[in-house]
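Just the structure for this:
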Amino acid sequence: MLHEVSFASYNGRDQVQGWIYVPACKPKGIVQVIHGFGEHSRRYLHMISAFMDAGYIVAADDHVGHGKTAMVNNVWGDWGDKGPHTMMEDEHTLKGIVCEKYPDLPYFLFGHSMGSFITRDFIAKYGDELAGATICGTTGIFRGAEETGKKLKEAIDAGHGEESDPSYTGELMGWMCERCGEVSIGNEWICADPYVQRDHADDPFDAFTRPTSNRSVYDFIQMMLQIEGTKWAEKVPTDMPIYNIAGDQDPVGEYGVGVYQVSNWLVQTGHNVTTKLYSGYRHEIHNYAEIKNEVEAGIIAFMDKAL
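Just a heads-up that it's a prediction; the model follows:
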């Protein structure tokens, strides 16, 4: 069964478009899938199907400025003017809608890339509402973020917040193909599979090739800066298990260094965290044909253990 939902965004402007996928069997839990920067939730349908087959209800939405939410509101690449917690608060709203329909079930989050940042923001504020969380393709201190953020703040203060200057996203992400060898599209860092690269580039629901407003790039950076260090980790409930997964050739996670940085912050503050790196794989480990089933099975096993 599929429920389509629409709800008011925290930004006070947009209607967020979301979906609740319900398995035919009696559900044993709920997992909310949180997508990354410039993409949309239907890129996770294989994972969603695996979670449903395992007995989980799955919830997902398209963030403001992304996917169907952007199409319905006719606003691409701008997240509004309410600051870096907008998407996290929208995810919490979706959770409330799901729990009203399906109460009293253990609730998990899965967040990839920017979705992992949103998840980390979420568990610092609402972690006591969850049975566990998987963060995928995350990092600790994002290369160059603080310096780019200072430049963006100057541009915003000068009245250019709603404008889009691609040089800022270029500073943040332009280096990510540095270990990819021959580059033809520019998104080779996400996955070594040419089919995944082309599908990502040609997807009309993807916002990755569209400009992002200066204020939204700034909010993206501020979100990352607010989920760094043991100061962040101390806000996360210590009794909530966390599964931290990534590819060791993922530039976002600094080829594993940034992934372990996050896990170390959590370990230093007394948390139960399991870390797994997939050797030889780039950013979207869940989109490699040869390991996607293994990745999904690992997440399911983590959730089953936490029930």
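
Please make it C-alpha for all contacts and neighbour counts, starting now.
Will do.

residue ranges of the strands in the chain, please?
All strands of the chain, identified by DSSP state E, fall at 2-8, 15-21, 29-34, 56-62, 107-112, 132-136, 242-247, 273-278.

quick one: contacts of the last one?
Residues outside strand 273-278 that contact it (C-alpha atoms under 8 Å, 6 or more residues apart in numbering) are 241-248, 256, 260, 263, 266-267, 285.

The closest residue to Thr230 other than its chain neighbours: how many residues sit nearby?
Take Thr230 and drop its neighbours on the chain: the residue closest to it by C-alpha to C-alpha, 6 or more residues apart in numbering is Trp265, 5.1 Å away. When counting by other C-alpha atoms under 10 Å, one arrives at 19 neighbours for Trp265.

any idea how far Gly111 is from Trp265?
From Trp265 over to Gly111 the distance is 18 Å, taken as C-alpha to C-alpha, to the nearest Å.

just to revisit the earlier point, using a markdown table, lay out the strands of the chain together with mean neighbour count and distance to Phe208.
Formatted as a markdown table, these follow (neighbours: other C-alpha atoms under 10 Å; distance: least, C-alpha to C-alpha, whole Å):
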| stretch | mean neighbour count | distance to Phe208 |
| --- | --- | --- |
| strand 2-8 | 14 | 23 |
| strand 15-21 | 22 | 18 |
| strand 29-34 | 27 | 16 |
| strand 56-62 | 27 | 13 |
| strand 107-112 | 24 | 15 |
| strand 132-136 | 27 | 19 |
| strand 242-247 | 25 | 21 |
| strand 273-278 | 17 | 25 |
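
Using JSON lines, lay out those strands together with distance to Trp76.
Shown next, in JSON lines, are the strands of the chain (distance: least, C-alpha to C-alpha, whole Å):
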{"stretch": "strand 2-8", "distance to Trp76": "17"}
{"stretch": "strand 15-21", "distance to Trp76": "13"}
{"stretch": "strand 29-34", "distance to Trp76": "18"}
{"stretch": "strand 56-62", "distance to Trp76": "12"}
{"stretch": "strand 107-112", "distance to Trp76": "20"}
{"stretch": "strand 132-136", "distance to Trp76": "25"}
{"stretch": "strand 242-247", "distance to Trp76": "28"}
{"stretch": "strand 273-278", "distance to Trp76": "33"}
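
another one to check against the first:
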Amino acid sequence: MPHSSFWLQATDGTSLYVNQWLPAQAPRAVLMLAHGMAEHSARYARFADFLNLHGIGLFGHDQRGHGQTAQHGLLGHYADHHGWHKVVGDLACLNHHIRQQFPRTPILLFGHSMGSYIGMAYLMQHSCSLQGAILSGSNYQASPLKYLAARSIARLESLRLGRRGRSRLLNWLTFGRFNQACQPRHSAFDWLSRDAAEVQRYLDDPLCGFLCTNQLWLDLLGGLLQISQVEQLAQIDPQLPLLVTGGQCDPVSQGRRLQELAEALRLAGAQQVSLHVYEQARHELLNEINRQQVSEDLLAWIELALQHPRCH
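Below you'll find the predicted structure:
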């Protein structure tokens, strides 16, 4: 399937590396990707090929501090200042680029894990730019206490190691604990998928699995505090079709917090929220052993979302 890449200039002049996969004919819809922490957009090529077969394009930028974009910055680091604001704004830049290329084509958002959090912040400002949004491998904490406590630790680690320092303590408190839920364990990233070959590909990828900087953690935790407030979620267009999806055995959400996210969105006024939790599945649905079924289910939801009239 036709694949190409290009550099997209963000509003502050930062160069963002973008992968695009387009079907042979003009796409009938485009999916805009926001990938997760310590990974990159090229990992979604298989899903992009599946979408292309059904007439849907995919555009995915390597977020700041990730993938090829890190060539123009620092791996694992958004920015020294205002990092959260910048990564949310980058999605707006990508959406604008897609709209210029395909002015009448519906655009949907696929945000995975960290990308789902950035995606929710984007939805609060730009819901009308989209036909629908998929939040994969996400999470929700109604109480801010855990995020506040984590941010306090991140601040202390930033004082101890510097903004660009990398804290093994923060890494253990997150990813280390995630992996403890997996039995038996064969690697530090078994929590990503039940497919050992997919986990090995992640381990072998030099652009995956790195430690992020203390400043990135501060930026991310500040963003999580923002999007966990129902009054903030209420800024999302209530008519926007939303899909919350993930694995029952994903330690990020423990399954139940996907339900809590869907309920929070509904409480905030969202009227078209769907929830799909896969039994036994872990964090990366598109790399799980049931990924074909996941892809088909996502396509079916996209087809339904495309039926709803939207403002653009």
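
hang on, the earlier thing: max pairwise distance over the contacts of strand 273-278 of structure 1: which two?
Of all pairs drawn from the contacts of strand 273-278 of structure 1, the greatest distance, 23.8 Å, lies between Val267 and Ile285 (C-alpha to C-alpha).

Most remote residue from the middle of structure 2, which is it?
Arg160 (29.4 Å; C-alpha atoms, centre = their mean).

ok, so what distance separates that one from Arg201 of structure 2?
34 Å.

isn't the residue nearest to Thr230 of structure 1 right next to Ala233, touching?
Yes - between Trp265 of structure 1 and Ala233 there is a contact at 6.2 Å, judged by C-alpha atoms under 8 Å.

what residues are shared contacts of those two?
Joint contacts of Trp265 of structure 1 and Ala233 (C-alpha under 8 Å, 6+ apart) do not exist.

Any idea which of the strands of structure 1 gets closest to Thr212 of structure 1?
strand 56-62 (15.4 Å).

Which neighbouring elements make contact with the closest one?
Counting contacts by 3 or more C-alpha pairs under 8 Å, 6 or more residues apart in numbering; DSSP states H and E, strand 56-62 of structure 1 is packed against strand 15-21, strand 29-34, helix 45-53, helix 86-101.

Let me have the ones you listed in a markdown table, adding distance to Val72 of structure 1 as columns.
Formatted as a markdown table, these follow (distance: least, C-alpha to C-alpha, whole Å):
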| stretch | distance to Val72 of structure 1 |
| --- | --- |
| strand 15-21 | 8 |
| strand 29-34 | 19 |
| helix 45-53 | 21 |
| helix 86-101 | 16 |
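
what about these, which gets the closest to Gly115 of structure 1?
Closest among these, using C-alpha to C-alpha: strand 29-34, at 4.9 Å.

mean deviation of that closest one from structure 2?
Mean deviation of strand 29-34 of structure 1 relative to structure 2 after superposition (mean C-alpha distance after the TM-score superposition for structure 1): 1.1 Å.

what helices or strands is that strand leaning on?
With contacts defined as 3+ C-alpha pairs under 8 Å, 6+ apart, strand 29-34 of structure 1 has these neighbours: strand 56-62, strand 107-112, helix 114-126.

would you turn the ones you listed into TSV with distance to Ser213 of structure 1?
Shown next, in TSV, are these (distance: least, C-alpha to C-alpha, whole Å):
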stretch	distance to Ser213 of structure 1
strand 56-62	17
strand 107-112	22
helix 114-126	16
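
ok, the most centrally placed residue in structure 1 - contacts?
Against the mean C-alpha coordinate of structure 1, by C-alpha atoms, centre = their mean, the closest residue is Gly115 at 1.0 Å. Going by C-alpha under 8 Å, 6+ apart, Gly115 of structure 1 touches Ile34, His35, Gly36, Phe37, Ile135.

Quick one: the helices in the stretch 151-300 of structure 2, in order.
In the stretch 151-300 of structure 2, the segments counted as helices under DSSP state H, counting those that start in this stretch are 168-171, 177-180, 196-204, 214-227, 230-233, 256-267, 291-305.

mind listing what His82 of structure 2 touches?
Asp219.

mind redoing it with 7 Å?
With contacts defined as C-alpha atoms under 7 Å, 6 or more residues apart in numbering, His82 of structure 2 has no neighbours.

The counterpart of Asp204 of structure 2 in structure 1: neighbour count?
Here Asp204 of structure 2 is matched to Asp202 in structure 1, going by TM-score structural alignment. Using other C-alpha under 10 Å, Asp202 of structure 1 has 11 other residues around it.

State the distance from Asp202 of structure 1 to Gly65 of structure 1.
Taking C-alpha to C-alpha, one finds Asp202 of structure 1 at 18 Å from Gly65 of structure 1.

How about Tyr126 of structure 1?
24 Å.

Which of these two has more residues huddled nearby?
Gly65 (27 against 17).

residue in structure 2 matching the more buried one?
Using TM-score structural alignment, Gly65 of structure 1 pairs with Gly65 in structure 2.

what's the distance between its match and Gly83 of structure 2?
Remark: distance between Gly65 of structure 2 and Gly83 of structure 2 (C-alpha to C-alpha) = 10 Å.

so His271 of structure 1 touches Val236, yeah?
No - counting by C-alpha atoms under 7 Å, His271 of structure 1 does not reach Val236; the two are 8.3 Å apart.

Which one of these two is surrounded by more residues?
Val236 (23 against 20).

Spatially nearest residue to that one, not counting backbone neighbours?
Per C-alpha to C-alpha, 6+ apart, closest to Val236 of structure 1 is Ala124, 4.5 Å.

what's the spacing between Ala45 of structure 2 and Leu33 of structure 2?
From Ala45 of structure 2 to Leu33 of structure 2 the distance is 11 Å (C-alpha to C-alpha).

wait, I meant Gln239 of structure 2
From Gln239 of structure 2 to Leu33 of structure 2 the distance is 21 Å (C-alpha to C-alpha).

Ok, Ala48 of structure 2 next?
Distance from Ala48 of structure 2 to Leu33 of structure 2, by C-alpha to C-alpha: 10 Å.

what residues do these two have in common as contacts?
By C-alpha under 7 Å, 6+ apart, no residue touches both Ala48 of structure 2 and Leu33.

Quick one: map Ser167 of structure 2 onto structure 1.
Match for Ser167 of structure 2 (TM-score structural alignment): Asp165.
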